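1. Give me a 3D structure for the following:
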Amino acid sequence: MIYFIKKALSFVLLSLILSFVLFCLIYYTNGSAVYANKSILLSKSFIDNELKRLGLNEGLFYQYFQFLKGLISLDLKSLTSDKNIFLLIKERLFNSIVLIFGGGFLMLVFGILLGLISALMNKSLIDKSINFVLMLCFCLPSFYMGILLILTFSIWFELFPSSLSNDIQNPTFLNYLHHLILPLSALILSGLGILVSFCKNTFIQTLNKPYINAAFLMGFKRRRVYFFIIYDAFSSIFGYFSANFIGLLGSSYIIEKVFSYSGIGSLFIDSLIFKDYPLSLVLIIVSFFIVSFFNFLALFLEKIIFAKKEAL
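-> Model prediction:
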């Protein structure tokens, strides 16, 4: 119980420090939320009135403490849309969770399978082909990968939609999955190469362990031996994956913007562009919570796996 309390307090403290530092960075950058969604020339009197209405003509500390006050009372409004921030996040959070955790799960599964194949067929044509293709995808920025997938599968072959998270006129579960395929593919391909390379090296080290060689010599079924290889290496692989989870989160935000996917990532990028600091800071805290939750989950699973290894 004390461990959880310490973790919660450290999370709150880090969130406050991070939010203030980022608020300062946003405060001193050019631009203003006044210009968001405005396609006409604005008069000076209109700009002054909007700055006063939104409280943007006040000092740094006053604005920050007003933000904290709204955050505690859960009564924060977006500067650009004048909507409650928590309702905006609630509308989009599910889509982002599906993309991030669905992409992370599939990336981990494919990383382990392809890494095992590469380790078992080390230096073969199959191993070299897998590594070449995946490292080529890894070298491409995630936004460029998204554009290539749109160009290939949406424009040329017309197989998948190029934007949004569901059909506006016919929002069904199947249409949702249809819209999800390209963003999910872009997210997985942009980070799979380095994960497969790590998995391959980890599996090669495991294959050289005496008990694995003994299992092959004793005539154990190959599927059973492969299971033990994956089980032995999983804690290292999952630890590496969780340490790089923040990179996966950042890539998902960029991909959401490329595909106009209705998630918190595209919302976050728009809020940074128009200096919507209440929305930006709340989304940063939410992102920090997602990363912290995943790392805590990784630590918990690693302890379970390690305990079972000791029992064996």
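
2. rest of the way, CA atoms for contacts and neighbours
-> Will do.

3. Walking through the stretch 151-300 of the chain, point out its strands one by one.
-> With strands called from DSSP state E, counting those that start in this stretch, the stretch 151-300 of the chain shows none.

4. Can you give me the distance of residue 4 to residue 90?
-> Separation of residue 4 from residue 90 (Cα to Cα, to the nearest Å) stands at 26 Å.

5. if you count what's nearby, which of those two comes out ahead?
-> Each of residue 4 and residue 90 has its neighbours counted (other Cα atoms under 10 Å); residue 90 has more, 12 against 9.

6. chain center to the helix or strand containing that one: distance?
-> Using DSSP states H and E, residue 90 maps to helix 85-120. A distance of 8 Å separates the centroid of the chain from that of helix 85-120, by Cα atoms, centre = their mean, to the nearest Å.

7. And that helix, what's buried?
-> 85-86, 88-89, 92-93, 95-97, 99-100, 103-104, 107-108, 110-120 (16 or more other Cα atoms under 10 Å).

8. For the strand or helix carrying residue 62, enumerate the helices and strands it packs against.
-> Residue 62 is part of helix 60-73 when elements are defined by DSSP H and E. Helix 60-73 sits against helix 2-27, with contacts defined as 3 or more Cα pairs under 8 Å, 6 or more residues apart in numbering; DSSP states H and E.

9. Quick check: next helix or strand after the helix it packs on?
-> Following helix 2-27 in sequence order, the next helix or strand is helix 44-54 (DSSP H and E).

10. Run the angle between that following helix and helix 60-73 for me.
-> If you take axes from the mean of the first three to the mean of the last three Cα atoms, to 10 degrees, helix 44-54 sits at 50 degrees to helix 60-73.

11. How much space separates the residue of the chain most remote from its centre from residue 249?
-> When distances to the mean C-alpha position of the chain are computed (Cα atoms, centre = their mean), the maximum falls on residue 218, with 43.8 Å. With distances taken as Cα to Cα, residue 218 is found 44 Å from residue 249.

12. let's see this one next to it:
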Amino acid sequence: MYQIGKIIGQRVALGALTLWIVSIVIFAGVQFLPGDIATEILGRSATPEAVAAIRKSLGLDVPAHIRYFQWLGSILQGNFGTALANGRDIAELIRPRFINTLLLALSAAVISVPLALLGGIVAALYRNTIVDRSINIVTLASISFPEFFVGYVLILFLSVQAGILPSMSDVDSSTALVDRLIAMALPSLTLAVVVLAHMMRMTRTSIINVLGNQYIETARLKGLPERRVLVGHALPNALAPIANVIVMNLAYLITGVVVVEVVFVYPGLGQLIVDSVQKRDIPVVQACSLIFAATYVVLNLIADILSIVTNPRLLHPK
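-> I've put the predicted structure just below:
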């Protein structure tokens, strides 16, 4: 247990270091965005004196390294600052958008994870048959398509032609649960299709590797039915890599929603960061980017911890 705790502690420290480096990259990258919030507020006809005055009032005349440490110190205290475009508190601005993004990612996971497990198990059981080859063709095709293409295809068939689902996901805090689920259906399906293939192929590969072990053959020689061999012996021993890839894809679901939210005009964190970039609202862009980065780092850290905890060599060292 001491060895596991030491390794987990090292992973946590590495995650914190990674997040700090990412914060530097985010702050530095945002500084190179074209345009200026002062010009965006005053218009292109503003005089240089007026631009300089509003930059000073917004604190943009302070050197970049000083602004970075001020920003980092405020973040560590839970203060994201104030949006330059509308003067609203950034935390209040982000909270409902982040909840919407989490709900979208969760709904996509509810669709994709069971289908990935089922498809991977079926492909492993009927490997090298027409069923396995068909599943591989579908998964490879879905991996090859970018998110926006999948989204537009779903809009064309399910919204424009069939008229089953709305093409725009316009929701707010007053939207009823059923209406919210209907509005989230197309973006959820888009994300599910994108991540489904990777999880399904990993499930298939893991189960096939386990099925070649001697204890599986022993269970079969005892006369156990194939379903019991699979569920009781193969699947539990194949869960470690499957759980790892599922958590990593959940991280992608949350951080990779930007394109999908823009396509469906879904009011999530991805849509907010795009709108803020257009308005040159630097503090909002920094806060959203840092939240995405922190979510990705934390979920990857969880994936690492799961792989460590489920490692028998660490649980039972000699």
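
13. hmm, back to that, can you give the contact residues for the helix holding residue 62 of the first structure?
-> With Cα atoms under 8 Å, 6 or more residues apart in numbering as the test, helix 60-73 of the first structure has contacts from 20, 23, 24, 27, 55, 56, 76, 278.

14. Which of those has the largest number of neighbours?
-> Using other Cα under 10 Å as the neighbour criterion, residue 278 leads the contacts of helix 60-73 of the first structure with 24 neighbours.

15. What distance do you get for the residue in the second structure that that residue lines up against to residue 101 of the second structure?
-> Structural alignment (TM-score structural alignment) places residue 278 of the first structure against residue 283 in the second structure. Going from residue 283 of the second structure to residue 101 of the second structure by Cα to Cα gives 20 Å.

16. One more: residue 189 of the second structure?
-> According to Cα to Cα, residue 189 of the second structure and residue 101 of the second structure sit 14 Å apart.

17. With residue 185 of the second structure instead?
-> Using Cα to Cα, residue 185 of the second structure is found at 13 Å from residue 101 of the second structure.

18. do residue 159 of the second structure as well
-> 22 Å.

19. And for residue 201 of the second structure?
-> Separation of residue 201 of the second structure from residue 101 of the second structure (Cα to Cα): 26 Å.

20. nearest residue to residue 210 of the second structure other than its sequence neighbours?
-> Take residue 210 of the second structure and drop its neighbours on the chain: the residue closest to it by Cα to Cα, 6 or more residues apart in numbering is residue 234, 5.8 Å away.

21. tally of neighbours for that neighbour?
-> Neighbourhood size, residue 234 of the second structure [other Cα under 10 Å]: 22.

22. can you tell me which residues contact the aligned partner of residue 179 of the second structure in the first structure?
-> Structural alignment (TM-score structural alignment) places residue 179 of the second structure against residue 175 in the first structure. Shown in contact with residue 175 of the first structure (Cα under 8 Å, 6+ apart): 166, 167.

23. Let's see that with 6 Å instead.
-> By Cα atoms under 6 Å, 6 or more residues apart in numbering, the contact set of residue 175 of the first structure is residue 166.

24. Same question for residue 60 of the second structure.
-> By Cα under 6 Å, 6+ apart, no residues touch residue 60 of the second structure.

25. what kind of secondary structure is it in?
-> coil (DSSP: H, G, I helix; E, B strand; the rest coil).

26. distance of the equivalent of it over in the first structure from residue 158 of the first structure?
-> Under the alignment (TM-score structural alignment), residue 60 of the second structure pairs with residue 56 of the first structure. Note on residue 56 of the first structure: its distance to residue 158 of the first structure, by Cα to Cα, is 46 Å.

27. Same question for residue 41 of the first structure.
-> When residue 41 of the first structure is compared with residue 158 of the first structure (using Cα to Cα), they lie 39 Å apart.

28. Could you measure from the match of residue 179 of the second structure over to residue 255 of the first structure?
-> Going from residue 175 of the first structure to residue 255 of the first structure by Cα to Cα gives 19 Å.

29. cool, and residue 183 of the first structure?
-> Residue 183 of the first structure sits at a distance of 6 Å from residue 255 of the first structure (criterion: Cα to Cα).

30. contacting residues around residue 223 of the second structure?
-> With contacts taken as Cα under 6 Å, 6+ apart, residue 223 of the second structure has no neighbouring residues.

31. In the first structure, what sits opposite it in the alignment?
-> By TM-score structural alignment, residue 223 of the second structure lines up with residue 219.

32. Ok, residue 151 of the second structure next?
-> Counting by TM-score structural alignment, the partner of residue 151 of the second structure is residue 146.

33. name the helices or strands packed onto whichever helix or strand that match is part of?
-> For residue 146 of the first structure, the host element (DSSP H and E) is helix 142-149. Judged by 3 or more Cα pairs under 6 Å, 6 or more residues apart in numbering; DSSP states H and E, the packing partners of helix 142-149 of the first structure are helix 173-207.

34. compared with the second structure, how much does the helix it packs on deviate?
-> Its aligned residues in the second structure lie a mean 1.3 Å from helix 173-207 of the first structure after superposition (mean Cα distance after the TM-score superposition for the first structure).

35. List the buried residues for that helix?
-> In helix 173-207 of the first structure, counting by 16+ other Cα under 10 Å, buried: 175-176, 178-180, 182-204, 206-207.

36. Then stretch 48-67 of the first structure?
-> By 16+ other Cα under 10 Å, the buried positions in stretch 48-67 of the first structure come out as 50, 51, 54, 56, 63, 64, 67.

37. Okay, now that stretch: how far is its last residue from its first?
-> 21 Å.

38. which residue is nearest the centroid of the second structure?
-> For the second structure, residue 254 is the residue whose C-alpha lies nearest the centre (Cα atoms, centre = their mean; 2.4 Å).

39. gap between that residue and residue 188 of the second structure?
-> Going from residue 254 of the second structure to residue 188 of the second structure by Cα to Cα gives 11 Å.

40. Much appreciated, bye for now.
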